[in-house]
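Enquirer: model this:
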Amino acid sequence: MLSETEARATAPDEWPPSAAWEGWRPFVIDSRHDESAIITSFILRPQDGSAVPPHRPGQHLTLQVAVPGQPSVTRNYTISAIPNGETLRISVKREPSGRVSNWLHDHAKLGTVLHVMAPSGAFVLPDDATRPLVLLSGGVGVTPMVSMLEAISRSSAAAPVLFVHCTHDGQTHAFGAHVRALAAGRADITISTFYSHPQVQDAVGDGFDHTGRLDMAWLLAHSPVAEADYFICGPLPFMRTFMGGLAKAGVPTGRIHTEFFGDVEDLTDEDLAPSDQANVAGQGPQRTAASYGGAGATIGRPDVANGLLDSASDAVVASDRNGRIVFWNPGAERIFGFSTEEAVGQSLDIIIPEPFRARHWDGYHQTVASGESRYGAGDLLAVPGLCKDGRKISIEFTIVLLKGTSGRVEGMASSIRDVSRRFDEMKALRKQIAEMQQFQG
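Expert: This is a model prediction of the structure:
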């Protein structure tokens, strides 16, 4: 679905792109312009003037921003335009309490330097997009959809595309004219825009199509539910409504693709994961394990290591600095369902639910670049995991950094345990306690 130049972006199992840079790279703000009353686009150009490797439409950037008088902070922002080899565009919504978004809107100017990680993320169009596509966005969730639509508009693919965007009114509507221009003359692209609270100057048919909120009834009536791939990005209530509604309508999880701009614990069903702690942990001071060397002892360090690595009880997974899986033991195959042949060489995305991937890669890239993590030895982290058959499970795990002789992080290894049964038992117990308290009250 991309032109010859744009198709140079790498395949999913190569994310992050091998042709991209490692660590933080300085970019300068080349230009900026308002997309709406609350969203501003920033065009970023490499400070050294060199070329920008291609990304896949829908991917995001991790930025490090030095706000004066405060420690540097990192944020993820979607790349809102297709690759051009020279610049990257991000489009930022001003959030009332957003430290970085407000600083960018109020203080970032031409020449301001931002440090940027290479594009990453799996919220991208399928390589073989033969099924109909539904691009469904709310608010600033339109940003990945714009880059996807730009790519689609330059292709000759005949699969129908429904682009649905929801916003408050004409003042908050970003990219409206641009989106309609992309669809102009394309019978295979349909645009539908909803204003929940149109102003006096907003007229149906002039920039938007429907008054009120989009609901599942409209979506089911106007999209090919039985065959379409749905891409969804927007605020929390929006995501919950349409993720859940499509699932209840029988759309397989493999055809529901999501990106969430917010805290993942708000998006995740509370019945799914015990917590939302980060996906990357560090390691504490290294120590040599003690061993028993008495008479007749035949068990050495390699025996212990091989026994643990070959066990089918817990998963042991190792990945390189780009997040590609390099080791996958029998326990990982049992828990996640992928064979060694299927898993090795793939991105860690195959075991991470989509709403968690942006946060995962943010932490992963930061740790690889800095060689440090905010987590120490013994930290037990808990997040949802994704199985081959699409099931989501609750997992607990620890991670250690794998460093070379120079001290550079070369990868990470993790020990993972499926705790879904225990979590279900705890959930049932909490429910019983709540019912007892309600009865006693």
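Enquirer: for the rest of this, base every contact and every neighbour count on C-alpha atoms.
Expert: OK.
Enquirer: is it true that Gly138 touches Pro235?
Expert: Yes. Contact criterion Cα atoms under 8 Å: Gly138 and Pro235 qualify, at 6.5 Å.
Enquirer: more neighbours: the two, which one.
Expert: Shown here are Gly138 and Pro235; by other Cα atoms under 10 Å, Gly138 has more neighbours (24 against 17).
Enquirer: what about the strands in the stretch 251-400 of the chain?
Expert: 256-260, 315-320, 325-328, 381-386, 392-403 (DSSP state E, counting those that start in this stretch).
Enquirer: format the ones you listed as a markdown table; extra columns: mean neighbour count.
Expert: Shown next, in a markdown table, are the strands of the stretch 251-400 of the chain (neighbours: other Cα atoms under 10 Å):
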| stretch | mean neighbour count |
| --- | --- |
| strand 256-260 | 21 |
| strand 315-320 | 23 |
| strand 325-328 | 20 |
| strand 381-386 | 22 |
| strand 392-403 | 21 |
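Enquirer: redo these as CSV? Include distance to Gln283.
Expert: Output for these, formatted as CSV (distance: least, Cα to Cα, whole Å):
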stretch, distance to Gln283
strand 256-260, 29
strand 315-320, 14
strand 325-328, 19
strand 381-386, 13
strand 392-403, 5
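Enquirer: of those, which is nearest Gly111?
Expert: strand 256-260 (29.9 Å; Cα to Cα).
Enquirer: hmm, who's touching that closest one?
Expert: 123, 141, 229-236, 239, 243, 246, 267, 354-355 (Cα atoms under 8 Å, 6 or more residues apart in numbering).
Enquirer: what is the nearest of these to Gly390?
Expert: Glu354 (11.2 Å).
Enquirer: quick one: Ala174 and His33 touch, right?
Expert: No. Between Ala174 and His33 there is no contact under Cα under 8 Å: 11.4 Å.
Enquirer: neighbour count: those two, which is higher?
Expert: The residue with more neighbours, out of Ala174 and His33, is Ala174; 26 against 11, by other Cα under 10 Å.
Enquirer: show me what contacts that one?
Expert: Ala174 makes contact with 35-36, 39, 140, 142, according to Cα under 8 Å, 6+ apart.
Enquirer: one more sequence to fold, the one below, so I can look at both together:
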Amino acid sequence: MPEGATSISSKTTTASGWRAFTVAERHPETSHITSFVLKPADAGGLPHYRAGQHLTLRFKGPDGAPLIRDYTVSCAPNGAHLRISVKREPHGSASNWLHDHLQPGQDIDVRAPSGDFVLPEEATRPLVMVSAGVGVTPMIAMLEAAAEAQDGRSIRFIHGVRDGAARPFAAHVAALAARQGHTRLDVFFSRPASGDLDAPGHHEGRIDIDFLQRETPIGEAHYLLCGPMPFLRDLATGLAAAGVPRGRIHYEFFGPMEEIFEDDAAPAAEPAKPAPGSGAYVGTDAQMAVEEHVARALLDSAADAVVASDAEGLITVWNAGAERIFGFAPQEALGQSLDIMIPEPFRARHWEGYHHTVSTGESRYGAGDLLAVPGLCKDGRRISIEFTIVLMKDAAGVVTGMASTIRDVSKRFEETRTLKKRVAELEKATGAA
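Expert: A predicted model of the protein is given here:
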């Protein structure tokens, strides 16, 4: 391994799924975004993935402690390499370290790409790709895949940036659009520099729902959205209000986990399905010991769901409360990924924190902290849940899994939201008077 390498695993895939990749190239896309081209250190084949998915990276940070982050694969499957394109964040320890230290020849640990934010396979409907800033990265991969497929689908590629200097992949996107043959480009500049507005399809301002309603096929298209939360909330809720079925609104975001839609808990595009797992679940002595530990640690679990998982995030304990809340019988849930109960837009952030906790033995949350996030049921409903986390450790202090008590608080959430809306209406009426 070259001097300064940051890989923690060996060059072969470990039992935990980590595999060393070598940085083959790095390219500046803008002053704040750098692309890293990755190839397997063992010279083996690339993992299978779909355009739009993300991969998980693990590397040693400035203090030597492992950092785990998720980054979109910014290229379509090509059989030669993976590519990530990372924005330097002012206070981002991981992004700053990658920009400042990761060089060609160094190794970094990678998990196979995953995620459901992918290019829709249905080629008969138009696609509208809408992104802001570095949210363009999955769109680049999808546009590459569409150009390669040559299936004749109509694409509207809409991107928002500060100015031309901050726009990544500009020439590459133009070339892909020409190659695909049915792609129309629009770029919005919030603070355009001289010359930014000279080209056709270049606009001053920000992308808004009025533009999408006026310029895109609302009644037909799949909408693919990627960017920060305020951007997504405005566009996703606007599209839903305009009559676009939520099954045709696909999104990926950066920032805290919270719901996009403000109205009723949004249904998933499809009912949740158990992910391909490790086959029939068989409890070992160690796993049975974990179950006993969970039983002792969570004494008041009868009315709530009790769910435990191993270091890989596979479910090892699933009680009657979990079946009642989420709908999966124990034989359906045990041995499956926690993804079956996590809405897709929140999975990347969940796994980033999960793998970091397993690797470091430390959680960002204190014992007993009550967390609130959306949950996903077997029938596709989204619910509001609150939960606490208990880390399960072996005698050496190594995290072997996690356990949670989970409560469905959807009714209380709705009552609170209704009350807030009523208070806002009264305040508005009082102000008007």
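Enquirer: what's the TM-score here?
Expert: Aligned and superposed, the two chains score 0.74 in TM-score terms (TM-score structural alignment, normalised by the length of structure 2); 394 aligned residues with a Cα RMSD of 4.3 Å.
Enquirer: how are the strands of the stretch 51-200 of structure 1 distributed by residue range?
Expert: With DSSP E, counting those that start in this stretch as the criterion, the stretch 51-200 of structure 1 has strands spanning 60-65, 73-78, 88-93, 113-116, 133-138, 161-167, 189-195.
Enquirer: how far away is the aligned partner of Arg407 of structure 2 in structure 1 from Phe338 of structure 1?
Expert: With TM-score structural alignment defining the correspondence, Arg407 of structure 2 maps onto Arg417 in structure 1. From Arg417 of structure 1 across to Phe338 of structure 1, the span is 15 Å (Cα to Cα, to the nearest Å).
Enquirer: can you check Ser80 of structure 1 too?
Expert: To Phe338 of structure 1, Ser80 of structure 1 is 33 Å away according to Cα to Cα.
Enquirer: and the alignment partner in structure 1 of Thr72 of structure 2, what is it in contact with?
Expert: In structure 1, the residue paired with Thr72 of structure 2 is Thr78, using TM-score structural alignment. Counting by Cα under 8 Å, 6+ apart, Thr78 of structure 1 touches 58-61, 90-91, 143-144.
Enquirer: which one of these is nearest His197 of structure 1?
Expert: Of all the contacts of Thr78 of structure 1, Thr143 has the smallest distance to His197 of structure 1: 21.0 Å, by Cα to Cα.
Enquirer: which residue lines up with Asp186 of structure 2 in structure 1?
Expert: Match for Asp186 of structure 2 (TM-score structural alignment): Ser192.
Enquirer: that match: how many residues sit nearby?
Expert: So Ser192 of structure 1, with other Cα under 10 Å, has 16 neighbours.
Enquirer: likewise for Glu262 of structure 2?
Expert: Residues lying near Glu262 of structure 2 (other Cα under 10 Å) number 10.
Enquirer: distance of it from Gly238 of structure 2?
Expert: Counting by Cα to Cα, the gap from Glu262 of structure 2 to Gly238 of structure 2 is 11 Å.
Enquirer: check the gap between the alignment partner in structure 1 of Glu29 of structure 2 and Asp320 of structure 1 for me.
Expert: With TM-score structural alignment as the criterion, the equivalent of Glu29 of structure 2 in structure 1 is Glu35. Separation of Glu35 of structure 1 from Asp320 of structure 1 (Cα to Cα): 39 Å.
Enquirer: quick one: the helices in the stretch 101-250 of structure 1?
Expert: 142-153, 176-183, 216-222, 236-248 (DSSP state H, counting those that start in this stretch).
Enquirer: mean per-residue distance, the third one versus structure 2.
Expert: Averaged over the aligned pairs, helix 216-222 of structure 1 sits 1.4 Å from structure 2 after superposition, using mean Cα distance after the TM-score superposition for structure 1.
Enquirer: so where is that helix in structure 2?
Expert: With TM-score structural alignment applied, helix 216-222 of structure 1 matches the range 209-215 in structure 2.
Enquirer: pull out the buried positions in the matching stretch.
Expert: 209, 212 (16 or more other Cα atoms under 10 Å).
Enquirer: quick one on the thing from earlier: how about the contacts of Thr78 of structure 1 in JSON lines, adding neighbour count?
Expert: Shown next, in JSON lines, are the contacts of Thr78 of structure 1 (neighbours: other Cα under 10 Å):
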{"residue": "Gly58", "neighbour count": "25"}
{"residue": "Gln59", "neighbour count": "27"}
{"residue": "His60", "neighbour count": "26"}
{"residue": "Leu61", "neighbour count": "23"}
{"residue": "Ile90", "neighbour count": "21"}
{"residue": "Ser91", "neighbour count": "24"}
{"residue": "Thr143", "neighbour count": "28"}
{"residue": "Pro144", "neighbour count": "29"}
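Enquirer: of the residues you listed, which is the nearest to Val326 of structure 1?
Expert: Once Cα to Cα is applied, the member of the contacts of Thr78 of structure 1 that ends up nearest Val326 of structure 1 is Gln59, at 23.4 Å.
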